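Student: what's the 3D shape of this:
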Amino acid sequence: MPDTRLARVGAVVVFYHPDAGCIERANRLARWCRCVVVDNTPTCEESERIGAQLDDAVVYLPNHANVGIATALNQGIERLIADGYELAMLFDQDSESTLELIGGLAGVMQACIARRERVALVGPAYEDARLRGLAPFVRFGYFKLERVMSAGDVPLDVDFLISSGSCVNLACWRDIGPMDDALFIDFVDTEWCIRAKSRGFRVLGVPWISMTHELGEEPARAFGRNYPMHSAVRHYYLFRNAVALLKRGYVACTWKSTELVKLPVRLVIYACFVPNGRTHVKMALRGLWHGVTGRLGPLA
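Tutor: A predicted model of the protein is given here:
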């Protein structure tokens, strides 16, 4: 049974070809709060197998297609809103949630709501041992990110939080609007945070709460540091969506300036420091072109 202390807190987990560990994590999550699993696994047969392994307490929404992370999150959040929930915890299928994480973030958000603060999202610090341990929070600066150390006992105003492990205030969902379906994947959480802040809402990092989370695949070593890496297809979406956001008026000029610096650096890394780099560069340039021409949605 869900923990009574979290009676108005729900969770959304997005599946895509989940393994046994992903299913086990979702079942454990359902013991603490309402858990909605939105499954983007394409095949009906695999969806049936997954559904049979999930606990009866899990709300299972199979799409039988990969509709993208934005659409899947929107589906899960809309289900929680329809069922009367006030807060939504968002998780990737491989994210390790704990009762302390959920209860802690929900407590911070509930305190903000009680003080009538316009807070859209709170999230933990995250740790990826393959990169540099506990990652700092981020504020946008001109031509580079301002990194804010994950320390202290006061929530920090930040410009961006990754979606996994974050807690959404559903009372402001209609004011901000849903995740952008057209982006499909990559920069979905960034765009939503930017839009929330452009409409007068705050995004808060909670430095005393942390979560283990791995960004992408095995990092690439370049210029004396580790860089998060993804598949060539993901790099298509990364470049395409970055360009799409550069064209939007509500997106902060600070973020735009930083991306204009980072995009050519990424191309150099793909070309020189990544196995099969030619494919990564080709897909990135294809994404760049589609972003310029306004072609969004899933890659056909």
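Student: going forward, measure contacts between C-alpha atoms and count neighbours the same way
Tutor: Will do.
Student: for the nearest residue to V274 once chain neighbours are set aside, list the residues it contacts.
Tutor: Computed as Cα to Cα, 6 or more residues apart in numbering, the closest residue to V274 that is not its neighbour in sequence is A220, at 6.6 Å. Shown in contact with A220 (Cα atoms under 8 Å, 6 or more residues apart in numbering): 226-229, 273-274.
Student: neighbours of D19, just the number please.
Tutor: 12 (other Cα atoms under 10 Å).
Student: now the strands for the chain?
Tutor: 9-15, 34-39, 58-62, 87-92, 119-128, 133-134, 137-140, 145-148, 156-157, 167-169, 202-212, 217-222, 225-229 (DSSP state E).
Student: so which of those strands gets nearest T258?
Tutor: strand 145-148 (6.9 Å; Cα to Cα).
Student: what residues does the closest one touch?
Tutor: With Cα under 8 Å, 6+ apart as the criterion, strand 145-148 contacts 136-140, 258.
Student: could I get the strands of the chain as JSON lines with distance to L263?
Tutor: Output for the strands of the chain, formatted as JSON lines (distance: least, Cα to Cα, whole Å):
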{"stretch": "strand 9-15", "distance to L263": "28"}
{"stretch": "strand 34-39", "distance to L263": "31"}
{"stretch": "strand 58-62", "distance to L263": "35"}
{"stretch": "strand 87-92", "distance to L263": "26"}
{"stretch": "strand 119-128", "distance to L263": "23"}
{"stretch": "strand 133-134", "distance to L263": "24"}
{"stretch": "strand 137-140", "distance to L263": "16"}
{"stretch": "strand 145-148", "distance to L263": "14"}
{"stretch": "strand 156-157", "distance to L263": "26"}
{"stretch": "strand 167-169", "distance to L263": "30"}
{"stretch": "strand 202-212", "distance to L263": "25"}
{"stretch": "strand 217-222", "distance to L263": "15"}
{"stretch": "strand 225-229", "distance to L263": "13"}
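Student: can you get me a residue count around the closest residue to G76 other than its chain neighbours?
Tutor: Leaving aside its chain neighbours, G76 sits nearest to V12 (5.5 Å; criterion: Cα to Cα, 6+ apart). Neighbourhood size, V12 [other Cα under 10 Å]: 28.
Student: and if you look at the one 5 residues further on?
Tutor: The burial count assigned to H17 is 15, neighbours taken as other Cα under 10 Å.
Student: that one contacts T41, correct?
Tutor: Yes: taking Cα atoms under 8 Å as the definition, H17 is a contact partner of T41 at 5.3 Å.
Student: closest to the centroid, which residue in this structure?
Tutor: The chain has S163 as the residue nearest its centroid, 2.6 Å off, counting by Cα atoms, centre = their mean.
Student: second input sequence below; structure requested for side-by-side comparison:
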Amino acid sequence: MSERPIGVVAVVATFNPDDGLLDNVRQIISQVDSVVIVDDASTNGAKVLSECEELGAQIIRFAVNGGIARSLNAGIRAARAQRAKYVLTLDQDTEIPDRYVETLVSAILSLRRSGVNVGLVTAGRMNGYDRRPRRTHDGVIVGIDVMQSGCLYEMDTVNEVGEFREDFVIDCVDTEYCLRLRRHGAAVVWVPNLELRHTVGATSPVYFFGRRFVIFGKSPQSSNHADFRRYYMMRNRLLLYAEFGRSDWEWLRHSVPNHVKDTLLAIVFEAGRASRLRAIGQGIADAIRNRTGPMASRSLPERRV
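Tutor: Presented below is the predicted three-dimensional model:
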């Protein structure tokens, strides 16, 4: 029977958690030394958080909602205070399988022995599918920008590269971190045959004049993000194009077509086009002004981490 890795602290970002968090924490806490839950000013879920605390999780509560990056950074600082060697970042709705942490730690150790400068490792499959984009380089399956939930980092790497960018608030926080890792020459690695489950947003098929829209034999899905999400997605991605576009062509070639497609689907096919266009326009304007932080026209709204 394998031993549980030593020195791993899991950081779980929460906002209005439901009972599913309790099940996830039970699975996480059996695989790590410590679980730190950072709650971003929830208005619901106090009972669930208290039950997680009874299981042994440390709870950090914010009075004002400040975004996913601030939550992750607070958890990382708590992990650093516990002298953690590794940090696992998770959203409240991510489920990890048995021996998930053990597999990730083993992957880092193996990569290090092979001379790979590894930035992070994470599951190569999610919800039954291989995660993309991916390519094999010197026998290692590498990605570009990955969802932070389910990622394992060495604390030494975090100390060198820095924490998550809090002025981005919500969207592209994980993308920016991956780009920074790549700039440092550190690989973003998919671990094959390892899978996690993560609740995705309320996607829906696209319809045109009452008929399902199909292009090149595929039916695109609309993400149905709220207007404030569209603001952050547009603003933050444009800022990343300005900062990393010239130095990371592989990411740029992947990101731009996907972002354009997703934005066009939102403004052409989703309901509430006028308000969505205003949010996107404000995001463009603020990117041009290099303005970051919370959306200026309103207080920071509720989010799903």
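Student: quick one, what contacts the counterpart of the residue nearest to the centre of the first structure in the second structure?
Tutor: Using TM-score structural alignment, the partner of S163 of the first structure in the second structure is Q148. Counting by Cα under 8 Å, 6+ apart, Q148 of the second structure touches 89-90, 174.
Student: by neighbours, which of those residues wins?
Tutor: Going by other Cα under 10 Å, L90 tops those with 26 neighbours.
Student: just give the nearest non-adjacent residue to it, would you?
Tutor: S149 (4.1 Å).
Student: pull the contacting residues for that neighbour.
Tutor: 89-91, 94.
Student: out of these, which is nearest to K47 of the second structure?
Tutor: Nearest to K47 of the second structure among these: D91, at 18.2 Å, using Cα to Cα.
Student: counterpart of the closest one in the first structure?
Tutor: Using TM-score structural alignment, D91 of the second structure lines up with D92 in the first structure.
Student: in terms of contact, does that match touch Y16 like I think?
Tutor: No: with contact defined as Cα under 8 Å, D92 of the first structure does not count as touching Y16 (9.5 Å).
Student: what does R225 of the first structure correspond to in the second structure?
Tutor: By TM-score structural alignment, R225 of the first structure lines up with S219.
Student: ok, now how distant is that match from R211 of the second structure?
Tutor: 11 Å (Cα to Cα, to the nearest Å).
Student: which one of those two has more residues nearby?
Tutor: S219 (13 against 8).
Student: quick check: the gap between that one and L55 of the second structure.
Tutor: From S219 of the second structure to L55 of the second structure the distance is 44 Å (Cα to Cα).
Student: quick one on the thing from earlier: what about burial for the contacts of A220 of the first structure, which qualify?
Tutor: Buried members of the contacts of A220 of the first structure, counted by 16 or more other Cα atoms under 10 Å: 227, 229, 274.
Student: my read is that the first one contacts P219, right?
Tutor: Yes: with contact defined as Cα under 8 Å, Y227 of the first structure counts as touching P219 (5.2 Å).
Student: the longest helix seen in the second structure vs the first structure, average distance?
Tutor: For the second structure, the helix that runs over the most residues, judged by DSSP state H, is helix 249-269. Aligned to the first structure and superposed, helix 249-269 of the second structure gives a mean residue distance of 3.3 Å (mean Cα distance after the TM-score superposition for the first structure).
Student: elements contacting that helix?
Tutor: Applying 3 or more Cα pairs under 8 Å, 6 or more residues apart in numbering; DSSP states H and E, one finds that helix 249-269 of the second structure contacts strand 221-222, helix 273-288.
Student: rebuild those as CSV, extending it with distance to E51 of the second structure.
Tutor: Formatted as CSV, those follow (distance: least, Cα to Cα, whole Å):
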stretch, distance to E51 of the second structure
strand 221-222, 36
helix 273-288, 38
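Student: do you know which of the ones you listed lies nearest R61 of the second structure?
Tutor: helix 273-288 (29.2 Å).
Student: next, the buried residues of the closest one.
Tutor: So, applying 16+ other Cα under 10 Å, buried residues of helix 273-288 of the second structure: 276-277, 279-284, 286-287.
Student: just flag the most distant two among those.
Tutor: Spatial extent of those (Cα to Cα) is set by the pair R276 and A287 at 16.6 Å.
Student: before we move on, the earlier item: out of the strands of the first structure, which is closest to V268 of the first structure?
Tutor: strand 217-222 (9.6 Å).
Student: contacting residues around the alignment partner in the second structure of T279 of the first structure?
Tutor: When the second structure is aligned by TM-score structural alignment, T279 of the first structure is paired with S275. Listed by Cα under 8 Å, 6+ apart, the contact set of S275 of the second structure reads D227.
Student: hmm, try it at 6 Å
Tutor: S275 of the second structure is in contact with no residue at all, counting by Cα atoms under 6 Å, 6 or more residues apart in numbering.
Student: now it: how far from T203 of the second structure?
Tutor: From S275 of the second structure to T203 of the second structure the distance is 19 Å (Cα to Cα).
Student: kindly report the same for H225 of the second structure.
Tutor: In this view, H225 of the second structure and T203 of the second structure are 9 Å apart by Cα to Cα.
Student: same question for W190 of the second structure.
Tutor: Counting by Cα to Cα - W190 of the second structure and T203 of the second structure are separated by 25 Å.
Student: ok, L179 of the second structure next?
Tutor: For L179 of the second structure, the distance to T203 of the second structure - Cα to Cα - is 27 Å.
Student: more neighbours, the two?
Tutor: L179 (23 against 12).
Student: map the more buried one across to the first structure for me.
Tutor: So, by TM-score structural alignment, L179 of the second structure is matched to I194.
Student: would CSV of the contacts of strand 145-148 of the first structure with neighbour count and distance to I23 of the first structure be doable?
Tutor: Below are those laid out as CSV (neighbours: other Cα atoms under 10 Å; distance: Cα to Cα, whole Å):
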residue, neighbour count, distance to I23 of the first structure
P136, 18, 30
F137, 27, 30
V138, 19, 31
R139, 17, 34
F140, 19, 36
T258, 16, 38
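Student: report the two of the residues you listed separated the most.
Tutor: Farthest pair in the contacts of strand 145-148 of the first structure, by Cα to Cα: P136 and T258, 16.8 Å.
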